[in-house]
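**Student:** No letters, just coordinates:
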């Protein structure tokens, strides 16, 4: 006698290190250093989208990345902040009145910590309720519209800095940012424009012709060298605020801001999970384990909760650094640990050097990163293939540009729910068999509260069209019976009886039948011999 050994339980900590091989250490190290060359300067740039100190972006490359490396299921995903999350963070802080009331970017850090904590708590609650697959039902059209709105809003918000204006308008929306561009034209700084144009050209050319070269690191290094040796600061090129050396110190969130931050935290949590899940699935090799949505919820939620106490921005999986990580050969999350170590070294020793970084350099990095979100060719393709999806994306994008990104996320979620419910509510029936004037109707999807009435009307039409005198309803998919479903079946029985058609029920699972048996109508149906174990029995009784 042979027995099959039970499948090993997945590891809760460092799951990607199961069966780790020594030969993976070198590619993991190279991948981690390559990803760090992209993610560290990029995260610092994204912090400026939310008008936060650049070191906040640097800290986001330490604690959240470390926690995800310990718990995440994706072998190569790199978790820090993204342009979408940074923009929603800026919008949330402005909407809550935090950024507007802060005279110094550091004054908003307490509210930022509360926001990041809320995002993590929402993600962990979603994991507790096993909502991973549900959250992923957000439609692609909604996401495309959101990305277009984010890309246009952030790109326009960076233009004043590219022209020499220091204030960031990203969190104030597309229209106010557009107005700020007009104001900035009156005080342009030509050395700043030259630096911006050179940085953007370098990033685009490297991405096109040398994608493995870390363009972000190149332009950061070039900007610092030009300030140090070419006197750009004396020429009127603005630098970032001084970057303190050292690791992030633990602190407590500012509780007084909690109520005002909840709507934005919900939107950020949804986008953080969707981006992380999309990146994890997009870079997964076929030889690697499938991505577990609920595990990703837990890992991303825990990363945000831990990061909240160390002054980090909300974190999610980023495609650019994850793709660099994987293309450089990363095999497991050891590569992320290497990236974290690199970020720690930068935080400890390179603060004075980073303080020489021009504002325009970071703005150029952000501009190039977000302009790719405005995917017009994809929008055109959708217009040709699916006009419905095209118009959903356009509407969400327009709402994001006019009413704000938080409103766009809310509308997108509502639209998605409407589309899902509309799809689920479409009756799917088929006549399996006919015996005399009796027909067997098979339900291809179970009845529930929202689709009960639609199915009742469809069954009545089907019985009328088929000129049947008896209908045997196959309920094999009906594992759960609610009062709404029972009331609908009772009403169906009465409606069919009024048309001289007898209703029989068949193949109702035992779990549902035990609940239905407590109802007087179903008990009477059963006693009358119109509830059957199989469709065959039902047809035999109906045709007799």
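**Tutor:** Arrived safely. Please read all numbers here as calculations on a predicted model, not as lab measurements.
**Student:** CA only for contacts and neighbour counts going forward, please
**Tutor:** OK.
**Student:** which residues sit in contact with the closest residue to residue 341 other than its chain neighbours?
**Tutor:** Excluding its sequence neighbours, the residue lying closest to residue 341 (Cα to Cα, 6 or more residues apart in numbering) is residue 62, at 7.9 Å. Contacts for residue 62 (Cα atoms under 8 Å, 6 or more residues apart in numbering) come out as 340-341, 343-344.
**Student:** The same query, at a cut-off of 7 Å, please.
**Tutor:** Taking Cα atoms under 7 Å, 6 or more residues apart in numbering, we find residue 62 in contact with 340, 343-344.
**Student:** Residue 328 now?
**Tutor:** 27, 30-31, 34.
**Student:** Use this one as the comparison:
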């Protein structure tokens, strides 16, 4: 009996008819279907293997599709249409421009409003994150201009605002500080605190060189991943790992801004236990706190939190665009600093003059690639994971799809292009993406309107913010990492859903804080793989026994089921491969029987030869013999 199924409520065929059916695509298969009043369907046919079916279909396809030589097939495949398709693949802006003509008025309104609105975040965040990356606010503005321009050309997500990010900025600072401490400072045998003005200028130029090299390496890694179509790696990213790592990064960001908020300078710290030594130096020098700088930080934090958490949250249904708290903060702080002369009267550090225009492109320093590659490789993976996760969230909210490989290539080409200018690696920032989504941006051309605003800042408005206090930027960073620090509230939920995810979160976070961010990344990846192995070794198994109604159920559900059934269903909730094979063998022996411990051997053996015969009499006789002689051994050919 090849097939048996009972459908008591819906008979498949009339009970008084006997019908014969043949498979449409397989001439060799003959089916005979018999039905009766019990609504049981019996199907008897020839025995076919998967290879037999594949042979039939492959033979039919080979007759319809004649083979071509490899060279001729390659020549025929290189058509103009495919060349243009390849060009459109790497330049999605061409397709966007083509579609723009069909609905120009509707699309340009959403793109204009979204681009202008998100520019109000790019400007203050660029200033703040430039300092966070161990550079100056000017490099932050460049990193808020060039990535947007390049992503508009290569990107595919209409709600992606690809520019500065706090997590990537602090990782860039890690790379820059490492190179400064190992390569630059030993030449002068001094520390950063005791460097002269001329040496500080040379130090800044060296930091810019390292930053550009870091951007190029990150972009190159992403481009190579895009060429090999490694976009599927997003399927293996763990939200608990990303959450734990970003929490640790947020803690590093918060700590790095404490000296700027207190108006003190501490020695440069790098390596295992970085935060421990940083807090040690902070407490040792806390008596020298600059009180005016601390007052500015406190006032700015209160002002930003009031707007973001009270006004924007309470009236978000009435506000089409959230109130730009960061932009208002730097405008008010600059006006107060300019008219009260805070720099001279109270010695408060200010941003200083901002160069007008766009710098000339330069080739990145090739000599640094090998030294910074390990950190940049980790940074590139994080850029991809963070950015693609945010892009998918926006795509799901607005009901469209994105191509992981195209996005991966766009991230890489954008960073490679930015490496020829004084920029640091670019990534996504969730608040900017949410603004684009809420403003109804239609295409990636919203970046053109953002770049126009940033050009206006670089050529005209930048000079107006020369007296912006640096403590105000530190206050913006303190508030910006608050959502990342609040991720700790997800631990109870992770515990209830999956304790392994909680272990990954805690291990990644604790190692990133107590050791350093690169070690936290490695520990998080390692623990993630270990939990996968552990869970595969702890999969549930169950045994189902057959009831009198020919239904297989667990012993727990039907305690009266007899375990002497000759047919037992063993179920293990895991894939069967080398890591689970031993557990599968052990559990199936424990649940059923172990043939190595059997105390008797079959008393008789019969040999059954399966043939391509559809005779039901032969099948019935074999079935009867096996039923009457359950101790028979069975060999099949």
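**Tutor:** Sure thing, it's come through. Since the model is a prediction, treat every value here as computed from it, not as a measurement.
**Student:** Just give the TM-score of the two.
**Tutor:** Scored against TM-score structural alignment, normalised by the length of the first structure, the superposed chains reach a TM-score of 0.78; 477 aligned residues with a Cα RMSD of 3.5 Å.
**Student:** can you pick the most crowded of the contacts of residue 62 of the first structure?
**Tutor:** In terms of neighbour count, residue 340 stands highest of those at 26 neighbours, by other Cα atoms under 10 Å.
**Student:** Excluding chain neighbours, what is closest to the aligned partner of it in the second structure?
**Tutor:** Under the alignment by TM-score structural alignment, residue 340 of the first structure pairs with residue 451 in the second structure. Once flanking residues are discounted, residue 451 of the second structure sits nearest to residue 145: 5.9 Å by Cα to Cα, 6+ apart.
**Student:** still on that earlier bit, and in the second structure, which of the contacts of residue 328 of the first structure remain?
**Tutor:** Conservation of the contacts of residue 328 of the first structure in the second structure, assessed by both residues aligned by TM-score structural alignment, their matches' Cα atoms under 7 Å: retained contacts are 27, 30-31.
**Student:** Export those residues as JSON lines, with columns for secondary structure, distance to residue 427 of the first structure and neighbour count.
**Tutor:** Below are these laid out as JSON lines (DSSP: H, G, I helix; E, B strand; the rest coil; distance: Cα to Cα, whole Å; neighbours: other Cα atoms under 10 Å):
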{"residue": "27", "secondary structure": "helix", "distance to residue 427 of the first structure": "53", "neighbour count": "20"}
{"residue": "30", "secondary structure": "helix", "distance to residue 427 of the first structure": "54", "neighbour count": "19"}
{"residue": "31", "secondary structure": "helix", "distance to residue 427 of the first structure": "50", "neighbour count": "31"}
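**Student:** for those, which one is nearest residue 106 of the first structure?
**Tutor:** Taking Cα to Cα as the measure, residue 106 of the first structure lies nearest residue 31 of these, at 32.9 Å.
**Student:** Quick check: the closest one touching residue 332?
**Tutor:** No: using Cα atoms under 7 Å, residue 31 of the first structure makes no contact with residue 332, being 9.6 Å away.
**Student:** Quick check: the gap between the counterpart of residue 284 of the first structure in the second structure and residue 388 of the second structure.
**Tutor:** Matched by TM-score structural alignment, residue 284 of the first structure corresponds to residue 395 in the second structure. Here residue 395 of the second structure is placed at a distance of 10 Å from residue 388 of the second structure (Cα to Cα, to the nearest Å).
**Student:** quick one: which of these two has more around it?
**Tutor:** The residue with more neighbours, out of residue 395 of the second structure and residue 388, is residue 388; 25 against 18, by other Cα under 10 Å.
**Student:** returning to that earlier point: to which residue of the second structure is the residue nearest to residue 341 of the first structure aligned?
**Tutor:** Matched across to the second structure, residue 62 of the first structure falls on residue 145, judged by TM-score structural alignment.
**Student:** same thing with residue 263 of the first structure?
**Tutor:** That one, residue 263 of the first structure, aligns with residue 374 by TM-score structural alignment.
**Student:** ok, the contacts of residue 62 of the first structure in the second structure: which stay?
**Tutor:** Compared against the second structure with both residues aligned by TM-score structural alignment, their matches' Cα under 7 Å, the contacts of residue 62 of the first structure retain 340, 343.
**Student:** Mind checking which of the contacts of residue 62 of the first structure land in helices?
**Tutor:** Taking DSSP state H, the ones among the contacts of residue 62 of the first structure that sit in helices are 340, 343-344.
**Student:** Now render these as TSV, adding distance to residue 513 of the first structure.
**Tutor:** Below are these laid out as TSV (distance: Cα to Cα, whole Å):
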residue	distance to residue 513 of the first structure
340	56
343	60
344	61
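**Student:** Once you drop chain neighbours, what's closest to the residue nearest the centre of the first structure?
**Tutor:** The first structure has residue 274 as the residue nearest its centroid, 1.7 Å off, counting by Cα atoms, centre = their mean. The shortest distance from residue 274 of the first structure to any non-neighbouring residue, by Cα to Cα, 6+ apart, is to residue 136 (6.4 Å).
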